[in-house]
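K.L.:
no letters, just coordinates:
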């Protein structure tokens, strides 16, 4: 049996992203969530091989020192992959989000009338549909459909398990490019596309953002969806806008409501205008137009 490791540390909401960002490039997936104490939030990351705890703790400590905040202690727990993934996914019931009904094979049944079904199973890629950022993106995409916005050449940047890319193909019946820098995410996204019978419309690609010219060869795009984190979204702003056609739409999520101005400003400088904001809990989804 192979194993995963789960890394956790706690901090206040104001500081939590500092520590998630500090280890993001060295883990398979990372996120943060509120605990039973509303003043304390938890960073949770997963890795495939035994983590270098001294190195990761050093990253946490250096980030704390840079921002002049207390340094949390990083904890690690070994998890059997099959048991952990199975149990984690079974904790989530089917979800109804806008036009979509998202479920795992363990909850397979009749799809409610009028909803679009998407089967997402336990896997090592981030994104099963339950996070508030995914909700915001799915609702925004459905708003576009309701408004009669046409999409011909879309991109899902940082696709994770492929939920948003599949949503685009099911709404507009158009080919979509799904890009992620993690090979496992790309594998799982392709597997999910096959499960949901949209593999003919969904092309998966492993690439570090817009680096090189491989992504540009598919563009420019009239819709880009990116559910990542605020820092990478800001870093990608010039390339994201440059690879969008004039009048094209950009949907951004993975940011907290307090980060809206920061992210919107980065895209305004790059040439995109903020059109709308959708808040789901503490998380925001931005809709912009070039």
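P.N.:
That came through, no problem. These numbers come from a predicted model, not from an experiment. Numbering: from 1, shown residues only.

K.L.:
CA only for contacts and neighbour counts going forward, please
P.N.:
Fine.

K.L.:
name the nearest residue to residue 188, sequence neighbours excluded.
P.N.:
Nearest non-adjacent residue to residue 188, counting by Cα to Cα, 6 or more residues apart in numbering: residue 161, 5.7 Å away.

K.L.:
and residue 206, how far is that from residue 243?
P.N.:
For residue 206, the distance to residue 243 equals 17 Å [Cα to Cα, to the nearest Å].

K.L.:
so what's the residue count around residue 209?
P.N.:
16 (other Cα atoms under 10 Å).

K.L.:
now it: which helix or strand?
P.N.:
According to DSSP states H and E, residue 209 maps onto no helix or strand at all.

K.L.:
then residue 255?
P.N.:
Per DSSP H and E, residue 255 falls inside strand 244-256.

K.L.:
distance between that strand and the chain's centre?
P.N.:
14 Å (Cα atoms, centre = their mean, to the nearest Å).

K.L.:
do stretch 54-63 as well
P.N.:
For stretch 54-63, the distance to the chain centre is 24 Å (Cα atoms, centre = their mean).

K.L.:
can you check stretch 128-147 too?
P.N.:
12 Å.

K.L.:
now do stretch 264-278
P.N.:
Relative to its chain's centre, stretch 264-278 lies at 19 Å (Cα atoms, centre = their mean).

K.L.:
how about residues contacting it?
P.N.:
136, 140, 234, 237-238, 241-242, 284-290 (Cα atoms under 8 Å, 6 or more residues apart in numbering).

K.L.:
can you pull out the strands in the protein?
P.N.:
Shown for the chain, the strands assigned by DSSP state E span residues 3-11, 29-34, 41-47, 75-80, 95-97, 100-103, 116-119, 154-157, 176-180, 202-206, 221-227, 244-256, 273-280, 283-289.

K.L.:
dump the ones you listed into TSV; add distance to residue 21 as well.
P.N.:
Conversion of these to TSV gives the following (distance: least, Cα to Cα, whole Å):
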stretch	distance to residue 21
strand 3-11	13
strand 29-34	9
strand 41-47	10
strand 75-80	17
strand 95-97	28
strand 100-103	29
strand 116-119	30
strand 154-157	18
strand 176-180	17
strand 202-206	21
strand 221-227	15
strand 244-256	12
strand 273-280	21
strand 283-289	16
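
K.L.:
second one coming, line it up with the first:
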């Protein structure tokens, strides 16, 4: 069965949120809708819907006109066996001592590598993306420098690959949280598949808003591989929950967004330890200094 997408943009968050609610009431009804800010300083937001049959072009035009949005771009998405596709396309990833692989590549794990199994069906956050790979490399550098994090957290954990890496290296429990309940379920499944169900504690939470996170603080290490906006907003909470002498590893940043994040974390009292670019993505390792 084919899937159709319909995408448009319009200025302003409030207008975009109202627009997406109207889109949900369209006939034929979309199977899913999405909204996100276009982070280019334009103030525009993208709104889109998925449809099991071709959407009514006239209805889309009327809806766009009513909200001052641009004309919808409608596309048919080709049918793809995504799991088979991912198995073909995603080779194992090496990031320092870490080796991230799917079960179809179990025979390729190098001797002595810290192996992390992420199934192809759960491909987001496997280590292939520049942000995840950058975070794993940053963790590898901290380990090489003799750092040990007894208390660690992975905020916005996705597949929990970063939490699992820390738990595998140091053997201490790691809290892995995500705002998305599906991501939490995926994280739990991955932890179990890697024999880390008792070491990676998966929580549903926005930022640090969970009693387990508040009780566990201060953290020796915090991962946050999310987006620029949430990272900037979390800077004060990072400072409040990171231990003196502790580190934070931040990513999810386009290269030209890194300075804004560094400014926010400098104001919160952090110093830059390391900055790495992989393609168009930047990973930052920061220290909360003593005194």
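P.N.:
Received, thanks. Computed from a predicted structure; not experimentally measured.

K.L.:
pull up the aligned stretch in structure 2 for the strand holding residue 255 of structure 1.
P.N.:
Strand 244-256 of structure 1 corresponds to residues 242-254 in structure 2, going by TM-score structural alignment.

K.L.:
report the two of the contacts of stretch 264-278 of structure 1 separated the most.
P.N.:
136 and 242 (24.1 Å; Cα to Cα).

K.L.:
which one's more surrounded, those two?
P.N.:
Neighbours per residue, other Cα under 10 Å: of residue 136 of structure 1 and residue 242, the larger number sits with residue 136, 27 against 18.

K.L.:
any idea how far the aligned partner of that one in structure 2 is from residue 186 of structure 2?
P.N.:
In structure 2, the residue matched to residue 136 of structure 1 (TM-score structural alignment) is residue 134. Per Cα to Cα, residue 134 of structure 2 is found 21 Å from residue 186 of structure 2.

K.L.:
residue 160 of structure 2 too?
P.N.:
Where residue 186 of structure 2 is concerned, residue 160 of structure 2 sits at a distance of 8 Å (Cα to Cα).

K.L.:
looking at those two, which one has more neighbours?
P.N.:
Set residue 160 of structure 2 next to residue 186 and count neighbours by other Cα under 10 Å: residue 160 wins out with 30 against 18.

K.L.:
so what corresponds to the more buried one in structure 1?
P.N.:
With TM-score structural alignment as the criterion, residue 160 of structure 2 matches residue 162.

K.L.:
before we move on, the earlier item: average offset between the strand holding residue 255 of structure 1 and structure 2?
P.N.:
Its match in structure 2 and strand 244-256 of structure 1 itself, once the structures are fitted together, sit a mean 0.7 Å apart by mean Cα distance after the TM-score superposition for structure 1.

K.L.:
aligned partner of residue 105 of structure 2 in structure 1?
P.N.:
Match for residue 105 of structure 2 (TM-score structural alignment): residue 107.

K.L.:
which ones are touching its match?
P.N.:
93, 94.

K.L.:
which residue ranges of the stretch 51-200 of structure 2 form helices?
P.N.:
57-67, 82-89, 130-144, 161-170, 181-193 (DSSP state H, counting those that start in this stretch).

K.L.:
ok, residue 206 and residue 243 of structure 1, which is more surrounded?
P.N.:
residue 243 (22 against 19).

K.L.:
once you drop chain neighbours, what's closest to that one?
P.N.:
Per Cα to Cα, 6+ apart, closest to residue 243 of structure 1 is residue 220, 4.8 Å.

K.L.:
against residue 245 of structure 2, how distant is the alignment partner in structure 2 of that neighbour?
P.N.:
Applying TM-score structural alignment, one finds that residue 220 of structure 1 aligns to residue 218 in structure 2. Using Cα to Cα, residue 218 of structure 2 is found at 11 Å from residue 245 of structure 2.

K.L.:
swap in residue 1 of structure 2?
P.N.:
Computed with Cα to Cα, the distance linking residue 1 of structure 2 and residue 245 of structure 2 is 55 Å.

K.L.:
of those two, who's got more company?
P.N.:
Legend: neighbour count by other Cα under 10 Å for residue 1 of structure 2 and residue 245, higher for residue 245 (14 against 7).

K.L.:
the more buried one touches residue 220, doesn't it?
P.N.:
Yes. The pair residue 245 of structure 2 / residue 220 is scored as a contact, 7.4 Å apart, by Cα atoms under 8 Å.

K.L.:
measure the residue nearest the centre of structure 1 to residue 160 of structure 1 for me?
P.N.:
For structure 1, the residue nearest the mean C-alpha position is residue 227 (3.8 Å; Cα atoms, centre = their mean). Distance, residue 227 of structure 1 to residue 160 of structure 1, by Cα to Cα: 9 Å.

K.L.:
between these two, which contacts overlap?
P.N.:
With Cα under 8 Å, 6+ apart, residue 227 of structure 1 and residue 160 have no common neighbours.

K.L.:
next, the buried residues of stretch 205-218 of structure 1.
P.N.:
Across stretch 205-218 of structure 1, burial judged by 16 or more other Cα atoms under 10 Å covers 205, 206, 207, 209, 215.

K.L.:
residue 236 of structure 1 and residue 229 of structure 1: what is the separation?
P.N.:
Counting by Cα to Cα, the gap from residue 236 of structure 1 to residue 229 of structure 1 is 11 Å.

K.L.:
these two: which has the busier surroundings?
P.N.:
residue 229 (21 against 18).

K.L.:
and that one, what pairs with it in structure 2?
P.N.:
Using TM-score structural alignment, residue 229 of structure 1 sits opposite residue 227 in structure 2.

K.L.:
go ahead and confirm that match touches residue 250.
P.N.:
No. With contact defined as Cα under 8 Å, residue 227 of structure 2 and residue 250 do not form a contacting pair (9.1 Å).

K.L.:
what about whatever residue of structure 1 lines up with residue 265 of structure 2, how many residues nearby?
P.N.:
Under the alignment (TM-score structural alignment), residue 265 of structure 2 maps onto residue 267 of structure 1. Here the number of neighbours of residue 267 of structure 1 (other Cα under 10 Å) works out to 24.

K.L.:
now do the contacts for the residue nearest to residue 76 of structure 1 when sequence neighbours are not counted.
P.N.:
Nearest non-adjacent residue to residue 76 of structure 1, counting by Cα to Cα, 6+ apart: residue 7, 4.6 Å away. By Cα under 8 Å, 6+ apart, residue 7 of structure 1 lies in contact with 43, 44, 45, 46, 47, 74, 75, 76, 77.
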